[in-house]
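**Q** any chance you can model this:
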Amino acid sequence: MATLPSPVTEPSAGPNPLAAIVSGAALTTIADVITTMEAIDQLLPDNDGLKWFNRLYLMVTRQVDTNPPAGAWQDPTWLLHLDVVFAGLYFRAIRQYLAQDTATPTAWSVLLEARHLPGIERIQFALAGMNAHINRDLAVALVQTNLDLARDPQEDGPEHTDYLAINDLLDAVMPQALEMLSAGPLGEAAEDSGKVGRLLSSFDIRAARDAAWDFAGVLCDLDGFARDAALSAQDVSTGALGRALLTPL
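**A** As a prediction, this is how the structure comes out:
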C-alpha cells in the first residue's frame, strides 16, 4: 500500500494570512462563520488541500443558513449555536497548528501536514476534513452547546430532529460537491477508475454523525481525566482514519 510522503513544514517567518483570518474571526452568527470560510476559500490556492474541505464545509453551511427543512428548524437557537461552536473548533485547530501548538488535535494535524503534498486528490482532502470535524469535533461541539444553553437533548426532542435534518442537507449538497471535487485530470481519472466511489464508501457521513451524537452523551457522563482520556482516544483513532483517507491511491 502507498504511504503518505513526509509532511511539508509550514513556514514560520513573516505573518501568515491564514492565521490572520482564523485569529480575527469573531464568531457569533452563522453569517460570521460563512464570511470566515469565504475568506479562507479566496486565500487558498487550488493546490492547497485544505481548500477542498473548506469549500465543502462552506457549501453545507450556506445550505443550513438558507434552506431550512420544511416547516423551519424546530429549535433554531440550539442549531445555530451548535453551528457556530462547531465551526469555531475548525478555526481553532488551524490556529493551533499554524502556531505549532502541541495541543493541536491529531485528527487535524494529519490533514494540515498533508495539505501541500502532491498526488492526493481533492475528494481525499475533503473527506479527511469531514473525518476530523465530525468524528473528533462534533461531539465536543454538542457538549459545549448543551452546556452553554443548559439543554439536555433527547432523541425524540427538537434538537435531535434538527440534527438529523442536517443529514438531508448533506445529501442535497453532495452531488454538486462531488462534481466540484472531481474537477481536473487527477480527479476525473480517479472517478473513472472507481476510486471516488471506494473513498465515499469508506466514510459514512450519517453513521459518523450518529456516532458523534452518542459520543457526546458519553462525554457528558464523564469529567476530568476520564473525559480527557476518552476524547484523546477518539482523536487518535480519528487521526488514524484520516491518514488512511489521505494515502495516495
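**Q** rest of the way, CA atoms for contacts and neighbours
**A** OK.
**Q** ok, residues contacting stretch 215-227?
**A** Where contact means CA atoms under 8 Å, 6 or more residues apart in numbering, the residues beyond stretch 215-227 that reach it are Ala139, Val140, Leu142, Val143, Ala230, Leu231.
**Q** which of those residues are buried? Put it as a ChimeraX command.
**A** Selecting in ChimeraX just the buried members of the contacts of stretch 215-227, where the criterion is 16 or more other CA atoms under 10 Å, is done with this command:
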select :139,140,142,143,231
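**Q** tell me which two in the contacts of stretch 215-227 are the farthest apart.
**A** The widest separation within the contacts of stretch 215-227, taken as CA to CA, falls between Leu142 and Ala230 and amounts to 15.3 Å.
**Q** tell me which residue is most central in the chain.
**A** Of all residues in the chain, the one closest to the mean position by CA atoms, centre = their mean is His133, 3.1 Å from it.
**Q** and this one, please, so the two structures can be compared:
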Amino acid sequence: MLTDPEQMNRWSTARIEVREPGVGDRPDGVGTLRTVTLPGGRAKLREIVEYSDFARVFDYRVYDGGPALLDHSGRQEIAPTATGCTVTWTVRMRLVSRVATSLVARTVRRQVAESLDLLADLKPGDPASAPTVEPRVVADLAEPRRVARDVLARQHATADRLTAADDPKQWFARVYSYVTDELIGVCDRGDVDNPDWVLALIPVFDEYYTRNLIAFERGDQCEPMWQTAWSTCELRDDRNPHVPVVKGLMSGVAAHIDADLPRAISDLHLAEYADRDLREFRPDYLRLSPVFSTASDRLLDDLPRSHKPWWTGIAARVHPQIRDALIARQGYDVQRHRFSAFAAAVELAS
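**A** Sure, this is the predicted structure:
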C-alpha cells in the first residue's frame, strides 16, 4: 500500500508512476525509478528507490527535481502495534534558499498528512509477496583500494608528463585523474552502499582511457569518440585560449560517458557481479553525479587565468547544481548522458 505505485495512487495526492522497475522487476525494488507528478500537474519529481527492508523500512531520493531543489529524500517506516501499525513518513528537503525550503516543506507536510489520512481509511489490497533478498557480504576493500590508488598514481604521472611537454591534452588528463581521486574519496567517506563496486570500476575505466591515449600518441587508430576527443584536446587558439580547453574537456567527457561507461559497467558486472541484479547499483551510480562537478572545479583552480572561460567568476558564486543545469543547456548535459549510459549498461549486461 505504501510503496507499490498502483496501490499508492489510491491515496496519494501526488500521482506516482514507475519509470523503470528495480531489482527483481518489482515496482518498489532497489533501483526502481519513479516519476511523481505533484498536485496541479505542473511540477514533476524523479525518484529512485535506494533501500528496502520489506514491510519495515523504505527509502527513496529525488535525483531530478529541477535546479532549485538541492536535496530531497524520504523514509517510510512501519512499526507493528496491538491493533495494527504505525507509519512514520519522514521527508527531508533543501532548496536554494531557506525561505523557499520553509514554504515548500509546509506544503509537502500538508499533502503527506492528507495522503496518509486517505490511506488509513482504505481497505488493504491483496498482500504483496516479500522479495527474495540475498544477504549482502561486506567486501574487503584493501585490495580494490590499492589497485585504484595505483591507477590514480599513473593518471597523475600521465598528466604531469603532458604538462611538462606543454601538451594541451594535459587538461583533460588532469581532470580525469581528479575524477578518479573523487571516486576513491566517495568510497573512503562511506557515501555509497557498495564501495567495492565503485573501486572496481576505476581500473576498468582506466583501461579504455589509457589504451586510447597510447594509440593516439603513437599515431595508431583509436576508437572514434576518443580519436575526436584527443584531436580536439590538441587544438590551440592564441586569441581565445579557453575555447579549445573547454571543447577538449567536453569532448573527452563525452567519450568517457557515452563510449566507455556502458561497456565498463557491463563488463565489470558480468565478470564479478553476475549473481546480482545490476539495478541494485543504480542508487550508488546516481550518488556519484557530483564527482564530475567537483573534478571540474578542481581543474578550474589549476587553469591559468588566460585559459579560464569568462563566466567562471560568476559561476563560482552560484550553487554547482544550478551552474551545471545552465551549462547543460548550452553544451553537453553530463547528468542526462550519465543516466542514459547506465540504462545502456543494463541492456548490455542482459
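**Q** kindly provide the TM-score of these chains.
**A** Once superposed, chain against chain, the TM-score is 0.65 (TM-score structural alignment, normalised by the length of the first structure); 190 aligned residues with a CA RMSD of 3.0 Å.
**Q** give the contact list for Ser177 of the second structure.
**A** When contacts are taken as CA under 8 Å, 6+ apart, Ser177 of the second structure is in contact with Leu152, Gln155, His156, Ala159.
**Q** and those residues as TSV, adding neighbour count?
**A** Below are the contacts of Ser177 of the second structure laid out as TSV (neighbours: other CA atoms under 10 Å):
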residue	neighbour count
Leu152	22
Gln155	23
His156	19
Ala159	21
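**Q** looking at the first structure, which of the residues you listed hold up?
**A** Contacts from the contacts of Ser177 of the second structure that recur in the first structure, judged by both residues aligned by TM-score structural alignment, their matches' CA atoms under 8 Å, are Leu152, Gln155, His156.
**Q** out of the residues you listed, which comes closest to Ala200 of the second structure?
**A** Nearest to Ala200 of the second structure among those is Leu152, at 12.9 Å by CA to CA.
**Q** now the closest one: which helix or strand?
**A** In this structure, Leu152 of the second structure is located in helix 142-164 according to DSSP states H and E.
**Q** gap between Ala72 of the first structure and Pro158 of the first structure?
**A** As judged by CA to CA, to the nearest Å, Ala72 of the first structure and Pro158 of the first structure stand 11 Å apart.
**Q** kindly report the same for Ile40 of the first structure.
**A** Using CA to CA, Ile40 of the first structure is found at 33 Å from Pro158 of the first structure.
**Q** same deal with Val143 of the first structure?
**A** Taking CA to CA as the measure, Val143 of the first structure falls 16 Å from Pro158 of the first structure.
**Q** which residues of the second structure fall in strands?
**A** Per DSSP state E, the second structure has strands spanning 15-20, 33-37, 44-53, 57-64, 69-80, 85-95. These are given in chain order.
**Q** in TSV, list those along with distance to Tyr178 of the second structure.
**A** Written out in TSV, the entries for the strands of the second structure read as follows (distance: least, CA to CA, whole Å):
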stretch	distance to Tyr178 of the second structure
strand 15-20	32
strand 33-37	29
strand 44-53	27
strand 57-64	23
strand 69-80	23
strand 85-95	28
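**Q** what's the closest of those to Ile214 of the second structure?
**A** For the strands of the second structure, proximity to Ile214 of the second structure was assessed by CA to CA; strand 57-64 is nearest, at 36.5 Å.
**Q** what does the closest one contact?
**A** So strand 57-64 of the second structure is in contact with 3, 45-52, 71-78, 286, going by CA under 8 Å, 6+ apart.
**Q** ok so, going back, Ile40 and Pro158 of the first structure: which is more packed in?
**A** In this comparison of Ile40 of the first structure against Pro158, neighbours counted by other CA atoms under 10 Å, the higher total goes to Ile40 at 21 against 17.
**Q** that one touches Asn54, doesn't it?
**A** Yes. The pair Ile40 of the first structure and Asn54 qualifies as a contact (CA atoms under 8 Å) at a distance of 7.4 Å.
**Q** quick check: closest non-adjacent residue to Ala343 of the second structure.
**A** Pro262 (7.9 Å; CA to CA, 6 or more residues apart in numbering).
**Q** any idea how far Phe215 of the first structure is from the alignment partner in the first structure of the one you found?
**A** Taking TM-score structural alignment as the alignment basis, one finds that Pro262 of the second structure is matched in the first structure by Ala139. Taking CA to CA as the measure, Ala139 of the first structure falls 6 Å from Phe215 of the first structure.
**Q** now Arg151 of the first structure
**A** Separation of Arg151 of the first structure from Phe215 of the first structure (CA to CA) stands at 16 Å.
**Q** so the two - more neighbours on which side?
**A** Regarding Arg151 of the first structure and Phe215, a neighbour count based on other CA under 10 Å identifies Phe215 as having more, with 22 against 12.
**Q** and that one, how far from Ala72 of the first structure?
**A** 27 Å.
**Q** do the same with Arg209 of the first structure
**A** Computed with CA to CA, the distance linking Arg209 of the first structure and Ala72 of the first structure is 21 Å.
**Q** again, but for Asp41 of the first structure
**A** Spatial separation of Asp41 of the first structure from Ala72 of the first structure under the definition CA to CA is 29 Å.
**Q** over to Leu241 of the first structure?
**A** Distance from Leu241 of the first structure to Ala72 of the first structure, counting by CA to CA: 35 Å.
**Q** the two: who's more crowded?
**A** For the pair Leu241 of the first structure and Ala72, the greater number of neighbours falls to Leu241 (19 against 10), based on other CA under 10 Å.
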